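>>> Would you be able to build a 3D model of this:
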Amino acid sequence: MKRVIIVLFISVLFIAACKTQKSSSVYFLSPEEGRSVPRGQNVTLKIDAESGSFDSIAYLLDTVFITSRKDTSSVSVQTSDLSLGIKVLTAKVYEGAEYKEVTTNIVLLPTEVPVQYKYEVVNTFPHDTSAFTQGLEYHDGIFYESDGMQGESSLRKVDPESGKVLKKIDMPETIFAEGLTIVGDKLIQLTWQNQIGIVYNKDTFEKLREFPYQASQQGWGLCYDGKNIYKSDGTNRIYTLNKDTYLEEGYIEVYSNKGAIDSLNELEYINGRIYANVWERNTIVIINPSTGVVEGELDLSDLYPIEKRNPTADVLNGIAWDAVGKRLFVTGKRWDKVFELRVAGPKL
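Presented below is the predicted three-dimensional model:
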């Protein structure tokens, strides 16, 4: 008899629990999680919750309060002033002092379609096929190059016309060198997974100091706009670094109208825009550093087809800008050539 009573008691508890769970079920009907939304388009928030099971609903966008409702009527959110990328939408459903929280998210994309730029090859220059190019700079008639690979990494000063290496220091075998930029009389060089950047005297290559990475755990590309240093880490983020302390001060996320642009690699700052190689793609994307919007693309698929490259050649990587002569240079890892390009369009 006791056993029967216990079984009945447990059954009643189970049924009651099921009813409680059902009546307290809350979820977003709109927007669908992960939905891509063009910036400027309003987003409708609507949740499903049983009438009478709550007192009010508070809506938040990335933890910032938007509005509240006492029913499940929809909420319209404007997106025109929001930054690009993933936005977390939260509904806090209150019953007395307690609340249940449900979330969804959207990906906010630019509406602009990137301009497709054309180019022509103006000149070619020889390039050392042992150089696994990770960073390339042009300054006062000289190429400065950071070359990678474990046990092969180096920092070089190169004569563009002949390809002759004028000065070179080899990195320790533990270092995989990456991006490079020039800030005044200093060269700033990244490492890949060593989580340090290295600062040198530009003329003597004397090592002046190291600095640690922060949120960006890897080093890929660098460029400098005269005020800030920009750093890529292989994602779609470009971090802003203080030019004196090398501390990260913020970041942008890079998107085209089709989605996030991941694997951003070598960077160059040209006339107010960041030009970026995309790892394993024959494309340079042109980025607005204020918004992260990809405003243009330069498809270099036909520049140096794989079947015409030297046998040891790897992927496209390396952008340098002659600010005085208005010349754009590109190369690749272990390529035997550096190409000077003339690009059609308003950015150059």
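
>>> alpha carbons only for contacts and neighbour counts from here, please
Fine.

>>> Tell me which residues touch residue 249, please.
239-242 (C-alpha atoms under 8 Å, 6 or more residues apart in numbering).

>>> Which of the residues you listed sits closest to residue 69?
Comparing the contacts of residue 249 against residue 69 with C-alpha to C-alpha places residue 239 closest, at 38.2 Å.

>>> helix or strand for that closest one, which one?
strand 237-242 (DSSP states H and E).

>>> For the comparison step, fold the sequence that follows:
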Amino acid sequence: MLFLQKISVWLLLLLTCVCQAQVEAGTASQDFEVLNRFSHDNRAFTQGLLFHDGFLYESTGLHGRSTLRKVEPETGMVVATHTLERRFFGEGLALANGQLIQLTWRERVAHVYDIQSLKPVKQLDYRGEGWGLVSYGDYLVRSDGSSTLYFHHPGTFAEVKSLDVHEQGKPVTRLNELEMMRGELLANILGSDRIARIDIDSGEVTGWIDLSTLRQRYGPWSKAKDLNGIAYDEAADRLFVTGKNWPWLYEIRLIRTLNPVINPPNANN
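Below is the predicted model:
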């Protein structure tokens, strides 16, 4: 009996060491707290989101339902809208040179708008699919659902360079909506309730923001779909998140680092 007890203890210690090694090999996940909850149009299939001068600008998707919207964050009121032609599926959204640039999914067209009136100014062409879009320095950075980010000239949308996103040498795919926060790239991952934190220079995933507790508030009967939509108010250091057809927009604050995730998501639009 004593021999069996010793064997059991030894196996328990071995298992603990193995699990601890697996955890330490992963990438850190960060906890958060909800500071505010604001109304969000649950008919909006959110594909792109950004904050500018006190307003949210939102790109919504689906053929025949795609729009560009100007929204009051605190009330959820849509104060201006532009509706895309039925053939376009709205996607990522970015601000560059005082204009809004909205991607389309497979139509390979980026729409450029006047930010004050939301009136179309011109269209720009690109290769591949459009998923997420964000302004970074002299570039617009686009995702296409793969593990690759594409850097474009904001005026012509010419592709300048690309960057592969990876975690410990493995590609991180299904990169979707993008946002810059304090020099770090944040990316929604299609089909995941986590946001990747990416070093924009190296492409290395440095951590994850696990928002599964927000998504779990909506049961299987809910129309709420994927987590998608990140907006950062740089002036006030506020971070907003929402999802496709979610009834709420959340203002959250990152508060501490948790134990690393053993199997972070490695994951179509």
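
>>> The longest helix seen in structure 2: which residues count as buried?
In terms of residue count, the longest helix belonging to structure 2 (DSSP state H) is helix 2-25. Within helix 2-25 of structure 2, the residues scored as buried using 16 or more other C-alpha atoms under 10 Å are residue 23.

>>> and the counterpart of residue 54 of structure 2 in structure 1, how many neighbours does it have?
Alignment note (TM-score structural alignment): residue 54 of structure 2 maps to residue 141 of structure 1. Using other C-alpha atoms under 10 Å, residue 141 of structure 1 is surrounded by 13 other residues.

>>> which residues touch residue 141 of structure 1?
Residue 141 of structure 1 touches 159-160, counting by C-alpha under 8 Å, 6+ apart.

>>> any idea how far it is from residue 115 of structure 1?
31 Å (C-alpha to C-alpha, to the nearest Å).

>>> can you check residue 36 of structure 1 too?
21 Å.

>>> what's the answer for residue 301 of structure 1, then?
16 Å.

>>> before we move on, back to that, tell me which of residue 36 and residue 115 of structure 1 has more neighbours.
residue 36 (18 against 14).

>>> Chain neighbours aside, what residue packs nearest to that one?
Distance criterion C-alpha to C-alpha, 6 or more residues apart in numbering; nearest residue to residue 36 of structure 1, sequence neighbours excluded, is residue 107 at 4.7 Å.

>>> ok, how many other residues are close to the one you found?
Residue 107 of structure 1 has 19 nearby residues by other C-alpha under 10 Å.

>>> which SS state does it fall under?
The three-state label given to residue 107 of structure 1 by DSSP: H, G, I helix; E, B strand; the rest coil is strand.

>>> quick one: stretch 231-251 of structure 2 aligns where in structure 1?
So stretch 231-251 of structure 2 sits over residues 320-340 in structure 1, by TM-score structural alignment.

>>> pretty sure residue 81 of structure 2 is touching residue 65, no?
No: checked against C-alpha atoms under 8 Å, the pair residue 81 of structure 2 and residue 65 is beyond contact range at 11.7 Å.

>>> What is the aligned counterpart of residue 99 of structure 2 in structure 1?
In structure 1, residue 99 of structure 2 lands on residue 186 (TM-score structural alignment).

>>> Quick check: the residue positioned nearest the centre of structure 2 vs residue 60 of structure 2, distance?
Nearest to the mean C-alpha position of structure 2, counting by C-alpha atoms, centre = their mean, stands residue 188 at 2.8 Å. To residue 60 of structure 2, residue 188 of structure 2 is 15 Å away according to C-alpha to C-alpha.

>>> again, but for residue 242 of structure 2
12 Å.

>>> Please identify which of these two sits among more neighbours.
residue 60 (27 against 24).

>>> The residue nearest to the centre of structure 2 maps to what in structure 1?
In structure 1, residue 188 of structure 2 lands on residue 277 (TM-score structural alignment).

>>> how much does the helix or strand that contains its match stray from structure 2?
Remark: residue 277 of structure 1 resides in strand 273-278, with elements defined by DSSP H and E. Here the mean offset of strand 273-278 of structure 1 against structure 2 after fitting is 0.4 Å, by mean C-alpha distance after the TM-score superposition for structure 1.

>>> could you check the angle strand 237-242 makes with that strand?
Orientation check (axes from the mean of the first three to the mean of the last three C-alpha atoms, to 10 degrees): strand 273-278 of structure 1 against strand 237-242 gives 130 degrees.

>>> where do the strands sit along the stretch 151-269 of structure 2?
Under the criterion DSSP state E, counting those that start in this stretch, the stretch 151-269 of structure 2 carries strands at the ranges 159-164, 166-167, 170-171, 175-181, 184-189, 194-198, 205-210, 227-233, 238-243, 248-261.

>>> typo on my end, it should be the stretch 51-200 of structure 1
56-61, 64-69, 75-77, 85-95, 98-109, 115-126, 133-139, 142-147, 154-158, 165-170, 177-183, 186-191, 196-201.

>>> Distance to residue 289 of structure 1 added to those strands, as CSV?
Listed next are these as CSV, based on distance: least, C-alpha to C-alpha, whole Å:
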stretch, distance to residue 289 of structure 1
strand 56-61, 24
strand 64-69, 25
strand 75-77, 26
strand 85-95, 15
strand 98-109, 15
strand 115-126, 16
strand 133-139, 19
strand 142-147, 23
strand 154-158, 27
strand 165-170, 32
strand 177-183, 17
strand 186-191, 20
strand 196-201, 22
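
>>> so which of those comes closest to residue 45 of structure 1?
Nearest to residue 45 of structure 1 among these is strand 75-77 (4.9 Å), distances taken as C-alpha to C-alpha.

>>> how far does that closest one sit from the chain's center?
29 Å (C-alpha atoms, centre = their mean, to the nearest Å).

>>> start and end residues in structure 2 for it, please.
Going by TM-score structural alignment, strand 75-77 of structure 1 sits over no part of structure 2.

>>> And residue 307 of structure 1, how far from residue 314 of structure 1?
Residue 307 of structure 1 is 12 Å from residue 314 of structure 1, by C-alpha to C-alpha.
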